[in-house]
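Peer 1: got a predicted structure here, sequence first:
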Amino acid sequence: MEPEFLLFLAALVIGGTVAGSFSGLIGIGGSIILVPLQFYLLTRAGYPADIALKVSIATALCFTFFTSFSSAYNHSKHKAVLWKKALLMGVFGFMFSFVGGYIASLLDAGWLSITFGVVVLVASLRFMTMKNANDDPEEMSTNPILFAVCGCIMGLLSGLTGIGGGLILIPLVIFLVKMPLRQAIGTSSATIIFTAFGGVISYIINGAGIEGLPPYSFGYINIVMWIALVIPGIIFAAIGAKTSHRINQKYVRAAFSVITLLVGIGMILKGVFMFP
């Protein structure tokens, strides 16, 4: 193998490790890290920005779909997943993620990059400043409409940007339905399974027949990149989920928020500079 390709794979493995760890620790799918990383690697390899960004989003969503199984399973063992709520939000998240993926396939790279950056920036600021106002599960809302609304919002933004949904969903369920933080993280991991799946199907369908995709692409999903990401991602999602119940979430969330703030600003600037 050529040295450049080995470095390409090594960067993806490191990215999958970091993204998987955060997925398990705080219920975040990892796409916030993986989309910019893949976008940078693909554009550096010579792919057009439009192709590179859509492949990055689709492949990150596919990564999120599989790592969420590992994360949700481990959170479930600690009784931190509310499965009925996750299923309700997941059904609506699946449908709206499919729609979001379709909309993303119609946008050019500039607008898509700005959209990604704005969603990350706003959600990151909310995630950074959120405080869990309720520690009692008995105070949580039982209104299914509110959970459906959470699923719809998360699904649409997830399909549009490739973000699995945790960064969006966790603040939503904490403030809209008053779900305790521990259950919000675990339930988010389970809901992302459904949401990411909807986006994955959408990107496969909408990427079929597109010319100029990287080798071994299935629709907009690149299989080689996905394998390099998902193997370390699944392993470290499980480790992160186990560790999350033994460490102070405040410090993890603070570190993650700083990273996502920088990512959000960077993607907005990239999108702006793509316009003539």
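Peer 2: Perfect, thanks for sending it. Numbering: from 1, shown residues only.
Peer 1: for the rest of this, base every contact and every neighbour count on C-alpha atoms.
Peer 2: Will do.
Peer 1: so the nearest residue to residue 166 once chain neighbours are set aside, which state does it fall into?
Peer 2: Nearest residue to residue 166 in three dimensions, chain neighbours excluded: residue 28, at 4.5 Å (C-alpha to C-alpha, 6 or more residues apart in numbering). Three-state assignment for residue 28 (DSSP: H, G, I helix; E, B strand; the rest coil): coil.
Peer 1: now do the contacts for residue 28.
Peer 2: With contact taken as C-alpha atoms under 8 Å, 6 or more residues apart in numbering, residue 28 is in contact with 22, 164-167, 188-189.
Peer 1: again, only using 7 Å
Peer 2: 22, 166-167 (C-alpha atoms under 7 Å, 6 or more residues apart in numbering).
Peer 1: the strand or helix carrying residue 263: which residues count as buried?
Peer 2: Taking DSSP states H and E as the criterion, residue 263 maps to helix 249-274. Residues of helix 249-274 classed as buried by neighbour count (16 or more other C-alpha atoms under 10 Å): 253, 256-257, 260-261, 263-268, 270-271.
Peer 1: give me the distance between residue 129 and residue 123.
Peer 2: 10 Å (C-alpha to C-alpha, to the nearest Å).
Peer 1: so for those two, which sits in the more crowded spot?
Peer 2: residue 123 (22 against 12; other C-alpha atoms under 10 Å).
Peer 1: secondary structure class for the more buried one?
Peer 2: Under three-state DSSP, residue 123 comes out as helix.
Peer 1: just confirm it contacts residue 167, I think it does.
Peer 2: Yes. Using C-alpha atoms under 7 Å, residue 123 is in contact with residue 167, at 6.1 Å.
Peer 1: OK, contacts around the residue nearest to residue 157 when sequence neighbours are not counted?
Peer 2: Closest residue to residue 157 apart from its sequence neighbours, by C-alpha to C-alpha, 6+ apart: residue 100 at 6.5 Å. Applying C-alpha under 7 Å, 6+ apart to residue 100 gives the contacts 156-160.
Peer 1: mind checking how far residue 122 is from residue 7?
Peer 2: 33 Å.
Peer 1: want to compare, so here's the second one:
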Amino acid sequence: MFKIIFTSTYIIYLIITGIIVGLASGLLGIGGGFIMVPLQFFALKSLGVSDDLAFKMSLGTSLACIIPTAISGAYTHNKKSHKDILKPGIMLGMFGIIGGFFGGWVSSIVPSDILKLIFSGLLIIISINMLIEKNEKDKAIITFNIFTYILIGLLVGFLAGLLGIGGGAFIIPILTILFGYKMVEAIGISTIFIPFSSIGGTISYIIAGYGINTFPYSIGYVNLMNFILIIIFSIPMAHFGAKISYKINEKELKILFAMFLIIIALKMSSILPF
């Protein structure tokens, strides 16, 4: 049984995490898991939690936090967007729930080091493509139908659950490169998709951690204290970030997102220490 003393430093650490994650979620259409997972991991380690448990709880709690945070950003994007982003976001999300569930299940039982290296390489390729892409009218290479909804929803949802992230790092490049969406439209669709994929992954981590002596105030691998402290600040910041995204031009958004992808790639390949 854990005997934990929650310090003021620990609480402030989580509040700062919520602010950063919320802003990134609304602005870039991401879940913010790549920020929450390492920050929660180090916070839990500072309380004496073992590496394995701290990592699994960071993944599960991050996915739970992503749900309300992304919904806040999605609400603002849907109001401001001049294009229908609700239908593709929901359709992709319906299959993202399934993919997220299986991704979370696989992550809880199988080491993912090799997969992380593959994904990090893929993200670097995508980011380079976005940086060198000419600023022309975007043209769709493929269009949405039931097959593409199922394939992309399942695939991105699986990756989201596997890595404890919302999936925006994968779905936004797919929407801009293959489907011809403008960056801000892709971000809007991503914020609608992310809560669905995160629901599936969260359920997996709750089930996987059920009955295990995890951590005080936890349901499976989801810690309720971390969850509440983070979302109190991430929800309003996601709304603010979504509003800002419509004031930044297309080129600046692409550069910002490409830099974000490179950071994720380096983090996933363990080149960055945070």
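Peer 2: Structure received. Everything numeric in this text was worked out from a predicted model, so none of it was measured.
Peer 1: what's the TM-score here?
Peer 2: With the length set by TM-score structural alignment, normalised by the length of structure 2, the two chains reach a TM-score of 0.86; 266 aligned residues with a C-alpha RMSD of 2.8 Å.
Peer 1: ok so, going back, pick out whichever of residue 122 and residue 7 of structure 1 has more residues nearby.
Peer 2: Comparing residue 122 of structure 1 with residue 7 by other C-alpha under 10 Å, the one with more neighbours is residue 122, at 16 against 12.
Peer 1: for the more buried one, give its distance to residue 129 of structure 1.
Peer 2: Applying C-alpha to C-alpha to residue 122 of structure 1 and residue 129 of structure 1 gives a distance of 11 Å.
Peer 1: helices of structure 2, residue ranges please.
Peer 2: Applying DSSP state H to structure 2 gives helices spanning 8-28, 33-46, 51-80, 86-109, 113-132, 146-163, 168-177, 183-208, 224-245, 250-268.
Peer 1: how about JSON lines for the buried residues of helix 249-274 of structure 1, with distance to residue 175 of structure 1 added?
Peer 2: Below are the buried residues of helix 249-274 of structure 1 laid out as JSON lines (distance: C-alpha to C-alpha, whole Å):
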{"residue": "253", "distance to residue 175 of structure 1": "17"}
{"residue": "256", "distance to residue 175 of structure 1": "20"}
{"residue": "257", "distance to residue 175 of structure 1": "18"}
{"residue": "260", "distance to residue 175 of structure 1": "21"}
{"residue": "261", "distance to residue 175 of structure 1": "21"}
{"residue": "263", "distance to residue 175 of structure 1": "25"}
{"residue": "264", "distance to residue 175 of structure 1": "23"}
{"residue": "265", "distance to residue 175 of structure 1": "25"}
{"residue": "266", "distance to residue 175 of structure 1": "28"}
{"residue": "267", "distance to residue 175 of structure 1": "27"}
{"residue": "268", "distance to residue 175 of structure 1": "27"}
{"residue": "270", "distance to residue 175 of structure 1": "32"}
{"residue": "271", "distance to residue 175 of structure 1": "31"}
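Peer 1: quick check, nearest of those to residue 51 of structure 1?
Peer 2: residue 271 (14.0 Å; C-alpha to C-alpha).
Peer 1: how about the residue nearest to residue 166 of structure 1, what's its match in structure 2?
Peer 2: Following TM-score structural alignment, the counterpart assigned to residue 28 of structure 1 within structure 2 is residue 30.
Peer 1: what does stretch 236-247 of structure 1 rub up against?
Peer 2: 17, 20-25, 67, 70-71, 74-75.
Peer 1: what residues sit buried inside that stretch?
Peer 2: 236-242, 244.
Peer 1: mind putting these into CSV with distance to residue 87 of structure 1?
Peer 2: Below are those laid out as CSV (distance: C-alpha to C-alpha, whole Å):
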residue, distance to residue 87 of structure 1
236, 25
237, 21
238, 21
239, 24
240, 23
241, 20
242, 23
244, 23
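Peer 1: Serialize the contacts of stretch 236-247 of structure 1 to TSV and add fields for neighbour count and distance to residue 176 of structure 1.
Peer 2: Shown next, in TSV, are the contacts of stretch 236-247 of structure 1 (neighbours: other C-alpha atoms under 10 Å; distance: C-alpha to C-alpha, whole Å):
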residue	neighbour count	distance to residue 176 of structure 1
17	23	32
20	35	27
21	29	27
22	26	24
23	33	22
24	33	23
25	27	22
67	32	26
70	25	27
71	35	24
74	22	25
75	28	22
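Peer 1: can you list the residues you listed in TSV and add distance to residue 141 of structure 1?
Peer 2: Shown next, in TSV, are those (distance: C-alpha to C-alpha, whole Å):
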residue	distance to residue 141 of structure 1
17	35
20	30
21	30
22	27
23	26
24	25
25	25
67	28
70	27
71	25
74	25
75	21
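Peer 1: looking at those residues, which is nearest residue 248 of structure 1?
Peer 2: Distances from residue 248 of structure 1 to the contacts of stretch 236-247 of structure 1, taken by C-alpha to C-alpha, are shortest for residue 25, at 10.2 Å.
Peer 1: distance check, residue 252 of structure 2 against residue 23 of structure 2.
Peer 2: 16 Å.
Peer 1: residue 194 of structure 1 against residue 89, yeah?
Peer 2: No. The criterion here is C-alpha under 7 Å, and residue 194 of structure 1 misses it with residue 89 at 8.6 Å.
Peer 1: which one's more surrounded, those two?
Peer 2: residue 89 (31 against 25).
Peer 1: give the aligned equivalent of the more buried one in structure 2.
Peer 2: So, by TM-score structural alignment, residue 89 of structure 1 is matched to residue 92.
Peer 1: in space, what's closest to its match - neighbours in sequence excluded?
Peer 2: Using C-alpha to C-alpha, 6+ apart and skipping residues adjacent in sequence, the residue nearest residue 92 of structure 2 is residue 153, 4.5 Å away.
Peer 1: give the equivalent position in structure 1 for the one you found.
Peer 2: Checking TM-score structural alignment: residue 153 of structure 2 goes with residue 151.
Peer 1: neighbours of its match, how many?
Peer 2: Residue 151 of structure 1 has 33 nearby residues by other C-alpha under 10 Å.
Peer 1: gap between the alignment partner in structure 2 of the residue nearest to residue 157 of structure 1 and residue 262 of structure 2?
Peer 2: For residue 100 of structure 1, the aligned residue in structure 2 is residue 103 (criterion: TM-score structural alignment). Separation of residue 103 of structure 2 from residue 262 of structure 2 (C-alpha to C-alpha): 22 Å.
Peer 1: and for residue 135 of structure 2?
Peer 2: The gap separating residue 135 of structure 2 from residue 262 of structure 2 is 20 Å, by C-alpha to C-alpha.
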